[in-house]
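give me the fold of what follows.
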Amino acid sequence: MIYILAPIGIGKTSLAKILAHDLHTKAFLEKPEKIPLLNSFYENGNISREMKAFAVQIEFLDYRYEQLLEGMFLKQEGMNNTVYDSSLISDGIMSRNLYNRGEFPEVLYKDYLRLNNVMQRNVAGHPFMGPDLIVYLEAPFERMLSNISLRGRKMETNDPKLKEYYHSVWQIYQDWYNSYGDTPTMKIDMKNIDFVNNKTDQNSVLDAVEDELVNLGKLTKKEVDKLKQRRHQ
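Next up, the predicted model:
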C-alpha cells in the first residue's frame, strides 16, 4: 500500500491517479460527496468546525476504513501497491490540527483517537502494520492557496478567514513529516515540479517512487525497468 500525504490542494489525488495507472493497480480516492457534513463543516468558520469536527471525522473514519478493507482484500488477491490519496494517518493529522486550534473538544478528540488507532491496528481480524510507503508532497504555502483557488470548490473558498486555517493545516503537515518515523517515507519537493502538465516532471516523480519501491522490495528492478522503458518511449 502506498499513501500520498500532503496538505489540502497540493496534488495528492492527481499523483495517486498517475501512479496507480503506471503500476496497473487501484487508486483509492477521496470523494467529498461521500462526506455529507463536509459543506457544513466549512460554512461558518471556527464555530462550525468546532460543532462538526467529531461528526465529520467519524464520517471520514468510516469511509477510510471501507477503503482499507478493500485494499487488504485486493492485497490478499495479489494486487499489490494500491495507492491512497488520503488515509487514517492524514485524518489523524487533520484532527490533531483541529484539537490544537481548540476546535475539537478534548473528550471527543480522545474518543476519535481511540477509534482511529483501533482501526489502524486491526483490519477485519488482520494485523495492519501501516502502508509500505508514504509519499509526502511538500510545497510552499502560497502554492497550496493557489491550488485550492484553482480547483474552485465553493466550500473551500467562500470565507477569506479560511486562509489562517489553511496555514495551520500546512504547518501541521510540516511538523508531522519532521517527526514521523513509523513507516518508510519519501519526500517530493513540489516547489518547481508540475507532474500533471509536465511529462518530464511526471516521469521524474514516477521514477523516484518506483525506485523506492524497489529498495523496499515491493517491486523488482526488472519490473521497474519495463515501466520506465514504456514511459520514456
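
contacts and neighbour counts: CA atoms only from here.
Will do.

please enumerate the strands of this structure.
With DSSP state E as the criterion, the chain has strands at 2-5, 27-28, 83-84, 122-123, 126-127, 133-138, 185-189.

deepest-packed of these, please.
The highest mean neighbour count among these, using mean count of other CA atoms under 10 Å, belongs to strand 83-84: a mean of 28.

and this one, so I can compare the two:
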Amino acid sequence: MKHNLYIAIEGPIGVGKTTLARILGEAFKAEILLEAFEENPFLSDFYADRERYAFQTQIFFLLSRYRQQSRIVSDVLTRSSLVSDYLFAKDRLFARLNLRGDELVVYEELYATLSERIPTPDLVIYLRASTDVLMRRIAQRDRPYERGISRDYIEDVRQAYERFFSAYDEAPFLAIDTDHMDFAQNAEDRARVIGRIRAALEEGTYQPPLPEMPSSMPTAGPPVLAEGRRRLGDFQRFHEALDREKGFISDLYLNFICLTEEVGELGRELKHIWIEEEARSEQGIRRQQAQEAAIQARLPQLREELADILAFLLKIANAAGIDLEAAYVEKMEKNWRRTWPRPDR
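Model (predicted):
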C-alpha cells in the first residue's frame, strides 16, 4: 500500500462501527476519527419526539460532521492512515429519513455546498445486522440518550442503509454481515474481518464496467438473449480482463475450491432462511408467506452469494477454455428432447 489509507465504516445504529474502527486503527497502525454524536444537545429529545426535533438534530450533525471531516481528514492523511467510524454521506441518509418539506429543501442546499469539500475514502466498510440484533446491541451498551429509540425507527434506519448502499458508487465498499460474529470479543471473527478488509484494499472491491454489447446481436432465440441483453460470453471476457487487471489467479483447481466455498456460504444463507421460515410458520403464518418473508429478510446476502457462485463458474469455464453459453444451450437442448420417467404417485 503506497499511500496513507482512508477507511470509513458505516452501518445502522448499534452495528459496531466504533468498535471496528478501534480494531482497525490498531491493525493498520492508523489514527481513528470517531463521530462526536454525544455532543449533539438535541439527540435525546429527538429520540423522544422525532418530528419536533428532527431539523435541529440534523443540522447540528451536519455542521459537526463537516467540521470534523474538513479539518481533520486531509491533515491526518499527510502523516498517517485514518479510520473513521462514519461516512459524511450518512448525514444525508438520515436527513431524508427524518426531514420533510421545506426543512429538507434547506438541508439539501446546505449539504450540497458542504459535501464538495469532503475527502473520499479509499474503502467504505458497510456493516450489516438484522433489526433484532441491532436492538440487542443497543440495549447492551445502554447509552442514556438511546433508551428511547423504538424498534420501528431502527428498522427504518436499517432499510435506509440497504437502499443507500444498493446504489452507492462514490467509493469502493465492502459489505460485512455481522449478525453471527463478535469481532469485539472473538479473536477468530476479528481476524476474519481484518483479512477481508486487507483483501479488499489489495484487490479493490469495484469491478470495471462490463464490455459493451456488440452493435449487431442475433434477435432469434430466448428473450433473455435478445438484442440489448448481455451474453454469458461477455461475462466470461469480463472475468478474463478482470484477472489480468487485478493479477487474480486463473488456476482451474483453485477456482473450483473457491466455488465450493461460495456454495457453502450459499448453504449458510439458505439455513438462515429455513430457520426464519420455520419460526414464522410456528407463529401461524402460511408456509409460502413465511418463506417469502424469510427470503426477503436475507435477500441482499442471497444475491451476493449467488453472484459469487456465477463468477467462479465463469472463471472455471475460462480456465478450461469452454464457451459456457454454448455448452449450456447444447445441454438444455438435450434435456428438452430427453424423456425422464415420472415418479410413481
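
how about the strands of structure 1 in CSV, adding distance to residue 50 of structure 1?
Shown next, in CSV, are the strands of structure 1 (distance: least, CA to CA, whole Å):
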stretch, distance to residue 50 of structure 1
strand 2-5, 24
strand 27-28, 28
strand 83-84, 27
strand 122-123, 29
strand 126-127, 33
strand 133-138, 28
strand 185-189, 32
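
and those strands: which comes nearest residue 48 of structure 1?
Closest approach to residue 48 of structure 1 among the strands of structure 1 is made by strand 2-5 (25.2 Å; CA to CA).

equivalent range in structure 2 for the closest one?
Using TM-score structural alignment, strand 2-5 of structure 1 lines up with residues 7-10 of structure 2.

tell me the spacing between the residue nearest the centre of structure 1 and residue 13 of structure 1.
In structure 1, the centroid-proximal residue (CA atoms, centre = their mean) is residue 86; its distance is 3.0 Å. Taking CA to CA, to the nearest Å as the criterion, residue 86 of structure 1 is separated from residue 13 of structure 1 by 8 Å.

which residues do those two both contact?
29-30 (CA atoms under 8 Å, 6 or more residues apart in numbering).

pull the longest helix from structure 1.
Looking across structure 1 with DSSP state H, the single longest helix is helix 45-76.

elements contacting that helix?
For helix 45-76 of structure 1, the elements it packs on are helix 38-42, helix 88-100, helix 106-121, strand 122-123, judged by 3 or more CA pairs under 8 Å, 6 or more residues apart in numbering; DSSP states H and E.

now for residue 51 of structure 2, how many residues are close by?
Applying other CA atoms under 10 Å, we find 12 residues neighbouring residue 51 of structure 2.

if we can go back for a sec, in the superposition, what's the average offset of the match of strand 2-5 of structure 1 relative to structure 1?
On superposition with structure 1, the mean distance recorded for stretch 7-10 of structure 2 (mean CA distance after the TM-score superposition for structure 1) is 1.0 Å.

for the nearest residue to residue 12 of structure 2 once chain neighbours are set aside, what are its contacts?
Closest residue to residue 12 of structure 2 apart from its sequence neighbours, by CA to CA, 6 or more residues apart in numbering: residue 158 at 5.6 Å. By CA under 8 Å, 6+ apart, the residues touching residue 158 of structure 2 are 11-12, 130-131.

and which of these is nearest residue 102 of structure 2?
residue 12 (26.0 Å).

how close does the aligned partner of residue 111 of structure 1 in structure 2 sit to residue 96 of structure 2?
Under the alignment (TM-score structural alignment), residue 111 of structure 1 pairs with residue 106 in structure 2. To residue 96 of structure 2, residue 106 of structure 2 is 12 Å away according to CA to CA.

do the same with residue 113 of structure 2
From residue 113 of structure 2 to residue 96 of structure 2 the distance is 17 Å (CA to CA).

hmm, residue 97 of structure 1 is touching residue 172, no?
Yes. At 6.5 Å, residue 97 of structure 1 counts as touching residue 172 under the criterion of CA atoms under 8 Å.

surely residue 57 of structure 2 touches residue 44?
No. Judged on CA under 8 Å, residue 57 of structure 2 makes no contact with residue 44 at a distance of 9.5 Å.

quick one on the thing from earlier: so which of the strands of structure 1 gets nearest residue 214 of structure 1?
That would be strand 133-138 among the strands of structure 1, by CA to CA, at 11.2 Å.

against structure 2, where does that closest one fall?
Going by TM-score structural alignment: strand 133-138 of structure 1 matches residues 123-128.

superposed on structure 1, where does that stretch end up, distance-wise?
Mean deviation for stretch 123-128 of structure 2: 0.6 Å (mean CA distance after the TM-score superposition for structure 1).

what does that stretch contact?
Stretch 123-128 of structure 2 is contacted by residues 6-12, 15-17, 87, 165, 171-179, 201 when judged by CA under 8 Å, 6+ apart.

circling back to that earlier point, if you count surrounding residues, which of residue 113 and residue 96 of structure 2 has more?
Comparing residue 113 of structure 2 with residue 96 by other CA under 10 Å, the one with more neighbours is residue 96, at 13 against 9.

give me the nearest residue to that one, chain neighbours excluded.
residue 104 (7.1 Å).

count the neighbours of that neighbour for me.
By other CA under 10 Å, 18 other residues sit near residue 104 of structure 2.

check residue 166 of structure 1 too.
The criterion is other CA under 10 Å. On that basis, residue 166 of structure 1 has 18 neighbouring residues.

good, we can wrap up now.
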